[in-house]
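J.: need a structure here:
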Amino acid sequence: MSNREKILITGASSGLGEGMARAFAKQGRSLALCARRLDRLEVLAAQLRPQAGQVEVAALDVTDFDSVPVVFRALRDKLGGLDRVIVNAGLGKGAPIGTGKAHANLETVQTNLTGALAQAEAALEIFREQNSGHLVLISSVSANRGLPKAQAAYSASKAGVTALGQGLAAEFAGTPIAITVIEPGYIETDINRGVKTRLMATTDAGVAAMVAAIEAEKAHAAVPRWPWEPLAAAMRYLPEPVSRRMV
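T.: Sure, this is the predicted structure:
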């Protein structure tokens, strides 16, 4: 495993993406940061530049599929290469299916799954050309069990992300291209605002666990390891009456 000095992060203007950017900047890494909100990225970049090796930013909507490879390549050129791409951009919108709010569920699946696929396509084109790289897909522990009500489309989208990562990990096993799927549990971010659970990790603790798992470059990690590694495994086998009470 080589040191990944040049890292691209999508969805970097807030939440876990911003947290990972700050953590890698403290280590002196060079960063390419993408999000829809360019103004927030520029503020973040100004804060990170004194610590980071180099920071470049670009506006990106991952559902504008044609623009994803263009933006990735432009940032690659500015950094002089890419060692790691973290596919983090995502949405937590949703409503019970069939209640007249299909737009929220469709937008969630398009961003979280189809958008992740577009990013994987763009990243792996670059990695195949240079015969090296580390692709990180940020999924969710909800990928392990279809959740009811407003979480149904979200958990389905994340199950797709995990399956995509598993397929890629099998394809690239034993090659200079590494694939990692990270499944965070409940971590304090805007997306989890309003969720009441004793299992919520602080943003700092959650980001630290994510960065440690990414650096280890394992094929799969549920974070923070306790309690989410055993819980993620158990979720696949929970009786239906229990899973119905999960949200």
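J.: only C-alpha atoms for contact and neighbour calcs from this point on.
T.: Fine.
J.: who touches the longest strand along the chain?
T.: Among the segments of the chain that qualify as a strand by DSSP state E, the longest is strand 177-184. For strand 177-184, contacts defined as C-alpha atoms under 8 Å, 6 or more residues apart in numbering pick out 127-128, 131-141, 143, 162, 165-166, 168-169, 172, 206, 210, 213-214, 217-224, 228.
J.: of the residues you listed, which belong to helices?
T.: 127-128, 162, 165-166, 168-169, 172, 206, 210, 213-214, 228 (DSSP state H).
J.: would JSON lines of these with neighbour count and distance to residue 15 be doable?
T.: Shown next, in JSON lines, are the ones in helices among the contacts of strand 177-184 (neighbours: other C-alpha atoms under 10 Å; distance: C-alpha to C-alpha, whole Å):
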{"residue": "127", "neighbour count": "22", "distance to residue 15": "27"}
{"residue": "128", "neighbour count": "12", "distance to residue 15": "30"}
{"residue": "162", "neighbour count": "24", "distance to residue 15": "20"}
{"residue": "165", "neighbour count": "25", "distance to residue 15": "22"}
{"residue": "166", "neighbour count": "16", "distance to residue 15": "25"}
{"residue": "168", "neighbour count": "20", "distance to residue 15": "26"}
{"residue": "169", "neighbour count": "21", "distance to residue 15": "26"}
{"residue": "172", "neighbour count": "12", "distance to residue 15": "30"}
{"residue": "206", "neighbour count": "24", "distance to residue 15": "11"}
{"residue": "210", "neighbour count": "24", "distance to residue 15": "12"}
{"residue": "213", "neighbour count": "21", "distance to residue 15": "17"}
{"residue": "214", "neighbour count": "24", "distance to residue 15": "17"}
{"residue": "228", "neighbour count": "20", "distance to residue 15": "19"}
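J.: next up, for comparison:
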Amino acid sequence: MIRQNILITGASSGLGKGMAIEFAKMGRNLALCARRMDNLEALKQELLTINPDIKVFIRSLDVNDHDQVFEVVKAFAADLGSLDRVIVNAGMGKGASLGTGYFKANKQTAVTNFVSALAQCEAAMEIFRSQNAGHLVTISSVSAVRGARRAMTVYAATKAALTSMSEGIRIDVLNTPIKVTTIHPGFIRTEINEKVKTVPFIVDLETGCKAIVKDIEKEVASCFVPKWPWALFRYIARIAPLSLLAKMS
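T.: Predicted coordinates:
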């Protein structure tokens, strides 16, 4: 099945932008939203240059404005006539060790990565249930497998929660025309980590997004990308002692 009309949140940069480019090459219509409209305007022109035959709609969206999430998703559905796939991609990675005075940063990550992801899933599923069709995609992380320390503590917890919620939705719509996919990206070079020099197994944005889109198109239930080494890493991480996890994060 070809999912022609695709909505991507957090599309102004990083994985969202990279996925949009890959889908444009495939001839898909795109509904893109993020806070930075200037980036979205530039991306729209880039996508139409790649493929002038597609439709591209853009809207400003702060996913932490939950009422606006529902409004924007419904507006995109009206623009395109239907939504075939919604990719819940918007997220952030602020944070620090708990108890070190950075509650506001940790709270912001918790709200953005989980509560706001919940709002996006709710809005998407309302559309899909009314259509009795659709493909929900959530962008989690390899960090969802186990807990992590320092700046990653809350981030990993939110991604574990997102993975669990996605599986719950998948169970809820099992054996229906609505499908749910959870993507767990490994280390992919984006503007968030561009200043970090020593990152093991990191791949460039295009390589990472091609791998992500490939699995999205297969509509797998859950996957870790790129497959090497992350498909293996998830099994090792689940049984690794805390002393080893401390060295990895």
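J.: closest to residue 12 of the first structure among the ones in helices among the contacts of strand 177-184 of the first structure?
T.: residue 210 (14.3 Å; C-alpha to C-alpha).
J.: contacts only, for the residue lying closest to the closest one once chain neighbours are set aside.
T.: Excluding the flanking residues, the one nearest residue 210 of the first structure by C-alpha to C-alpha, 6 or more residues apart in numbering is residue 223, at 6.3 Å. Counting by C-alpha under 8 Å, 6+ apart, residue 223 of the first structure touches 182-185, 206, 209-210, 213, 229.
J.: re the thing from before, pick out the most distant pair among the ones in helices among the contacts of strand 177-184 of the first structure.
T.: The two members of those with the most space between them (C-alpha to C-alpha) are 128 and 228, at 32.9 Å.
J.: how far does stretch 56-64 of the second structure stretch from one end to the other?
T.: Using C-alpha to C-alpha, to the nearest Å, the end-to-end distance of stretch 56-64 of the second structure comes out at 23 Å.
J.: hmm, back to that, as CSV, the contacts of residue 223 of the first structure with distance to residue 147 of the first structure would be great.
T.: Below are the contacts of residue 223 of the first structure laid out as CSV (distance: C-alpha to C-alpha, whole Å):
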residue, distance to residue 147 of the first structure
182, 19
183, 15
184, 16
185, 14
206, 22
209, 24
210, 23
213, 25
229, 18
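J.: which of those are still contacts in the second structure?
T.: Compared against the second structure with both residues aligned by TM-score structural alignment, their matches' C-alpha atoms under 8 Å, the contacts of residue 223 of the first structure retain 182-185, 206, 209-210, 229.
J.: now the strands: where do they sit in the first structure?
T.: 6-9, 30-35, 55-59, 84-87, 133-138, 177-184, 220-223.
J.: in TSV, list the ones you listed along with distance to residue 104 of the first structure.
T.: Below are the strands of the first structure laid out as TSV (distance: least, C-alpha to C-alpha, whole Å):
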stretch	distance to residue 104 of the first structure
strand 6-9	24
strand 30-35	19
strand 55-59	22
strand 84-87	21
strand 133-138	20
strand 177-184	22
strand 220-223	26
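J.: so which of those strands is nearest residue 71 of the first structure?
T.: Across these, residue 71 of the first structure has its closest neighbour in strand 55-59 (7.1 Å, C-alpha to C-alpha).
J.: how far away is the closest residue to residue 92 of the second structure other than its chain neighbours from residue 7 of the second structure?
T.: Distances taken as C-alpha to C-alpha, 6+ apart put residue 109 closest to residue 92 of the second structure, at 5.9 Å, once the chain neighbours are dropped. According to C-alpha to C-alpha, residue 109 of the second structure stands 22 Å off from residue 7 of the second structure.
J.: so which of the two has more stuff around it?
T.: More crowded of residue 109 of the second structure and residue 7, by other C-alpha atoms under 10 Å: residue 7, with 27 against 21.
J.: let me see the contact set for that one.
T.: Going by C-alpha under 8 Å, 6+ apart, the list of residues near residue 7 of the second structure reads 30-33, 76, 83, 85-87.
J.: swap the cut-off to 7 Å and go again
T.: 30-32, 85-87 (C-alpha atoms under 7 Å, 6 or more residues apart in numbering).
J.: and in the first structure, which of those remain?
T.: Compared against the first structure with both residues aligned by TM-score structural alignment, their matches' C-alpha atoms under 7 Å, these retain 30-32, 85-87.
J.: quick one: residue 133 of the first structure from residue 164 of the first structure, how far?
T.: 17 Å.
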